[in-house]
Structure formats: C-alpha cells, structure tokens
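A.B. asks: got a structure for you, letters missing:
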C-alpha cells in the first residue's frame, strides 16, 4: 500500500529538482526526505529515482507515479472542499499571495468588501512577486495566488485559474526628459538611455527586455529593483528610464501595441469549490468589475 504522504514528498522533489529544495519546501530535513523516498520505492516495488552522487532524477516509473500523486492531491483537495461545504464554510481563513500593485487594486478592496458581507472570513495577505506565488501555492504556503499569465505554464493541470484584469505597460521618464510631455513614446527613441528594471527572474523584467528587443535594441540596464516605488524614485532622480505596469507606476503610454500584463488568480485544482475560496474569489471578481467600470483597469481576457 502506497502512503499518500510519501507521494507528496515525491511531488515536491519533482517540483523543486533537488532533495534539499524539496526538504525546504516541506519543512523537513534532507535526510527525512531521502528516507521517505526510499520507503516509497519499497512500497511501489520500482526504482523511482536515479542517483548520481548527490544529484537525483526521476525514472520512468517515478514520472508515472508523480502523475498519480498530482491526481491524489487534487482528490484530497476536493475532499477537504466537500467537508468544508458540508459545514457551511462561512468562517475561516484564506491565505492570499499577491504582488504589490494587485494588493492595492483588488485584494485590499476585496478584504474591505468581505468585512461587510462575510465578517467570519479572515484573509491573510502575503506580498510575493508573481513568479514566486505559484510554487508557494503548490507547496501549500498560500491558498490563492494572484499572478501574471506569462509566468505560468498554461497547461499545468494542478491549478485552476480565473481572470482578473489586463493592464498595459507605460514608459516612465524623468520630469525633465524631452519626451516627458509626449502623448505616447516609441520605445526605439529610448535605445541610448540608461534603464531601470526589475531583477532577473522577475516576470516584468522579461516583458521589458522582450518589448525593447521588438523595438530593435537591448536596454542598457544600470539600476535594478523589484520595488516599483524605488524604481519611480530612481527615475525622478534622473538615473534612467523604465517600463512598468500602469497600476504599479503610471507613465507615458507606449506608441503602437503596448506590452501587457494579464493578471489572474489561481488555486490548487480541486480546491476551487471550497466555500471560503469561493467567497474570496467572488469578492476579487466584483472588485475588478467595479474598478474596471471606473476606467482604471483594461479589458478582461479569456482563460481556456
């Protein structure tokens, strides 16, 4: 009989790539993870891992068992959601991970709404960049992640997602820059400028570099920060120019087709019917519609 708790350990190893990283995600020691994996191999009757010194990789049998581990995890989430629904599910806590501007735009207003409509629901917010929120969600550190489309594998069957809003990127210029008063800016006109950008690995950095590449140049990045208030301060100080999501840092529109950030919420598949998560999801959606009707956010995008 295979212990489902050991399947979770195997799934963490597949997600994180090393025993040490899996142990950190599960709050276990690497030794405990290795022992659990060895016991799982004994239960399964197959070699699940290839060991080369300190490195490990999944065998074909290991890959097959990981697929079943994902299915088992989803069924356990559904069981939890069903029990919560049976007991009414109007009191409890939902942990939400979100990047800063989405906290401002939708999460904080949703919390204010829930305090009136569902006072028994406690929402705890964790400020986390979009590219880090999905692994945190899959590891159980949060219940709902607000992130961007371009950092998520759209075919990931472990997640259910729903759209919130789409926002364009603006060019952010120093006050005395010759183009500061323009109605729009062609990125190619900024090819020789020093740039301020987010750190490598941040999905906003990917968008900026791709947009500049499409404009025919590679940005000369001289300053980096994941804090858009810091980016704005550096721009105002004349340290360079930047390209940022409009709700994080408003600037001058980009000429032509502006790069976009598509923002959505994601939950672990199987938990989407949990009544507490449904309440928070509905509050986020209502807030989005209200803000959108006021013209602060752009069009909704569709999710398959």
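C.D. replies: That came through, no problem. These numbers were taken from a predicted model, which means no experiment stands behind them.
A.B. asks: C-alpha from now on. contacts and neighbour counts both.
C.D. replies: Noted.
A.B. asks: tally of neighbours for residue 5?
C.D. replies: For residue 5, the count of nearby residues is 12 (other CA atoms under 10 Å).
A.B. asks: that one and residue 43, how far apart?
C.D. replies: Plainly put, residue 5 is 12 Å away from residue 43 if you go by CA to CA, to the nearest Å.
A.B. asks: same deal with residue 24?
C.D. replies: 24 Å.
A.B. asks: same deal with residue 295?
C.D. replies: 58 Å.
A.B. asks: for residue 220, same thing?
C.D. replies: Residue 220 is 55 Å from residue 43, by CA to CA.
A.B. asks: again with residue 118
C.D. replies: Taken as CA to CA, the span from residue 118 to residue 43 is 45 Å.
A.B. asks: second one coming, line it up with the first:
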C-alpha cells in the first residue's frame, strides 16, 4: 500500500469540517478536486474512507485510522518546526487571532513587556470575525484563537479532534442607552424598551444575547442598523438610534458623550476562551508560553473599571413605559 501523504490533508479537512464542500472551502480547492483526491486516497489504501450522508460526511473505521495517522504526521511536523524555530532560547513565531476589544485591552498593551521578557519570541496578532479566525486555526495558519461566547447560550458541542478550549474570562454584558433615556427608571423591562435594539454582526456574541432575549421574553425584539465595532454602536446610541448590549471589556478606556451604561440583571455574561490544537510534549513551548501570558494579562485586568449605573429588572406588574 503506497499512499501519497499529500492526500492526507484532504482527509483531515473532511474529518474536521464534516463534509466535502466545507473541506474544499478550508483548503481553498474546488469540491471536485477534493473528491478526486479522496477517491485516489481510497484507491491507494484499498478501503472506503468516507461515507456520505444527507447531514454530511462520516469517516469509516478505516478512515478514522487513516485520519489518526495523518494527525500523528502533522504533530511530528509541527514538533520538528518548533524545534527548528526555538533553539536553546524560547523563540519562534506565535500567531494569535482574536476580536477587537480583547486585542486592544488585553494583548496589545502588554506586547512591549512580553517582547522585553522574551526577545526571541515573536507574537503576531490577527483581528477578524470568528468564522474567519476558526478557519485559519483549522488550517494551522493561526496557533491560537481567542473566542467570545454568550455564556447562557454557548453550545456544548464537541470541538474538532485535538482542539483544546481554555476559559480566560467571564465578564458582564452592559446595556448602553442614550443619555437620560431611562433617567428615573428603576425597573428596566428588556422586552419593552423605548428604543429599538441595534443589530450586530451575526457571528458576534452580542447577537446571541439579543436572540436569547427574544426567545426568553416572547416579545418581538426589533433591531435596526448593523454594526461591527463598539465605537460604531456607541455613536449610534448617542445619536438616539437605539440601544445596544456591549461587554464591559469593550468599554475600557472608551469615552463617548451622550450615552449611559447600565448594569441590568438578566443580560448575563460574555465568556472568553482560548482555542488551540494540542501540542503534546510542548508544555514549555512558544504557544504554551503565549497562552500563559494571556492568562496572566487577563487576571491583571480590572473589568470593574467601567462603572455603570445599576438598575433593577422590571417587576412583572411594573413595566417600563414603551
């Protein structure tokens, strides 16, 4: 049995994404090219490796064995690359993906300190939305990705084979409203606010909060506009266009006239986690060192630096005016 090892990456992509179309997107190939490579790999191995179903592609027992062997090869190559890059002193390039508020407040201010502490360690950051970052992580073009989730709606689905998820921070969601829009309101009914909600980019955790509120209240939660950056949301709120749910971290160091930041029970928390692939026998390697630096930076950050005005949730018999 002679197998072209270059075809193994196609099988790994199918295993990790669950289908030929998704694997083609990951590998930047056409679906027909992926299918051709898979067929050739099956011919070379003499076994059916994938069973196609209406819900996606499943690996056969032979396919699982082949995928495990492919992962061992991938780990060995990564270990060899790490040894070549590191040398005697901790060295190498670690590529970390993340979202704006985390990179701005947790990572970037510490870069000079980390550079001084580890002069041979280069930390490269990539800012993008979650789908793009996870695609780069699966393609091994990123070493780690910082992910935001709405704690109350975070899905407990299994991660791709070999991927680790480490919690970094749970922080409160804040309600941002135009100045004095709810002045004197002691009880806030999130389902009956006097202004519409601002829409947020669908992959952001804020969008999950709005969806959760829509389901839990049974009310029609109207959204207007669509923003991606917190500064855009704050500008829209200040202009009286609507209200927004924003994590505390995103408000750190931000000054915006014309808005009130409220702490409202029922909004829940945002969970921030670090995702990366397991690198066996590399407890002191560059990626593990950067993960430790991120944990230390998070623990030193004070999410209470933003002092919102606390308000109570609305009593069922005392709704805020709509």
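C.D. replies: Cool, got the structure. Model, not experiment: these values are computed from the prediction.
A.B. asks: TM-score for these two?
C.D. replies: Remark: TM-score between the superposed chains equals 0.80 [TM-score structural alignment, normalised by the length of the first structure]; 292 aligned residues with a CA RMSD of 3.3 Å.
A.B. asks: the second structure: helices as residue ranges?
C.D. replies: Remark: helices assigned in the second structure by DSSP state H are 8-17, 20-27, 31-45, 61-86, 100-102, 111-117, 130-138, 205-217, 230-238, 286-300.
A.B. asks: go through the last one and flag the buried ones.
C.D. replies: Neighbour counts using 16 or more other CA atoms under 10 Å place 286, 287, 288, 289, 290, 291, 294, 295, 297, 298 of helix 286-300 of the second structure among the buried residues.
A.B. asks: mean per-residue distance, the longest strand belonging to the second structure to the first structure?
C.D. replies: Criterion DSSP state E: the longest strand present in the second structure is strand 163-178. On superposition with the first structure, the mean distance recorded for strand 163-178 of the second structure (mean CA distance after the TM-score superposition for the first structure) is 1.4 Å.
A.B. asks: onto which residues of the first structure does that strand map?
C.D. replies: Strand 163-178 of the second structure corresponds to residues 159-174 in the first structure, going by TM-score structural alignment.
A.B. asks: and residue 118 and residue 43 of the first structure? which has more neighbours close in?
C.D. replies: residue 118 (16 against 13).
A.B. asks: returning to what we had before: quick one, the longest strand of the second structure and helix 286-300 angle?
C.D. replies: 30 degrees (axes from the mean of the first three to the mean of the last three CA atoms, to 10 degrees).
A.B. asks: would you mark the buried spots in strand 163-178 of the second structure?
C.D. replies: In strand 163-178 of the second structure, counting by 16+ other CA under 10 Å, buried: 165, 168, 169, 170, 171, 172, 173, 174, 175, 176, 177, 178.
A.B. asks: next, count neighbours for the closest residue to the second one other than its chain neighbours.
C.D. replies: Nearest non-adjacent residue to residue 168 of the second structure, counting by CA to CA, 6 or more residues apart in numbering: residue 273, 5.1 Å away. Neighbour count for residue 273 of the second structure, taken as other CA under 10 Å: 17.
A.B. asks: again, but for residue 295 of the first structure
C.D. replies: Residue 295 of the first structure, neighbours per other CA under 10 Å, totals 10.
A.B. asks: next one: residue 302 of the second structure
C.D. replies: 11.
A.B. asks: most centrally placed residue in the second structure?
C.D. replies: residue 147 (2.3 Å; CA atoms, centre = their mean).
A.B. asks: ok, now which ones touch that residue?
C.D. replies: Residues in contact with residue 147 of the second structure (CA atoms under 8 Å, 6 or more residues apart in numbering) are 98, 99, 130, 272, 273, 274, 275.
A.B. asks: may I ask which two of these are separated the most?
C.D. replies: Greatest spacing in the contacts of residue 147 of the second structure, by CA to CA: 99 and 275 (13.1 Å).
A.B. asks: who has more neighbours, those two?
C.D. replies: residue 275 (22 against 19).
A.B. asks: wait, isn't the more buried one in contact with residue 163?
C.D. replies: Yes - with contact defined as CA atoms under 8 Å, residue 275 of the second structure reaches residue 163; the gap is 6.8 Å.
A.B. asks: which residue is most remote from the mean position of the first structure?
C.D. replies: Max radial position in the first structure (CA atoms, centre = their mean) goes to residue 45, at 36.9 Å.
A.B. asks: need the counterpart of that residue in the second structure.
C.D. replies: Aligned partner of residue 45 of the first structure by TM-score structural alignment: residue 46.
A.B. asks: for that match, give me its contacts.
C.D. replies: Counting by CA under 8 Å, 6+ apart, residue 46 of the second structure has contacts residue 1.
A.B. asks: give me that answer again for 6 Å
C.D. replies: Applying CA atoms under 6 Å, 6 or more residues apart in numbering, we find residue 46 of the second structure in contact with no residue.
A.B. asks: contact partners of the longest strand of the second structure?
C.D. replies: Contacts for strand 163-178 of the second structure (CA under 6 Å, 6+ apart): 237-238, 240, 243-247, 258-263, 267, 269-278.
A.B. asks: now do stretch 212-228 of the second structure
C.D. replies: 191, 196, 197, 198, 199, 200, 201.
A.B. asks: can you redo the residues you listed as JSON lines with distance to residue 78 of the second structure and neighbour count?
C.D. replies: Formatted as JSON lines, those follow (distance: CA to CA, whole Å; neighbours: other CA atoms under 10 Å):
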{"residue": "191", "distance to residue 78 of the second structure": "50", "neighbour count": "20"}
{"residue": "196", "distance to residue 78 of the second structure": "50", "neighbour count": "18"}
{"residue": "197", "distance to residue 78 of the second structure": "46", "neighbour count": "22"}
{"residue": "198", "distance to residue 78 of the second structure": "44", "neighbour count": "21"}
{"residue": "199", "distance to residue 78 of the second structure": "41", "neighbour count": "21"}
{"residue": "200", "distance to residue 78 of the second structure": "37", "neighbour count": "23"}
{"residue": "201", "distance to residue 78 of the second structure": "34", "neighbour count": "13"}
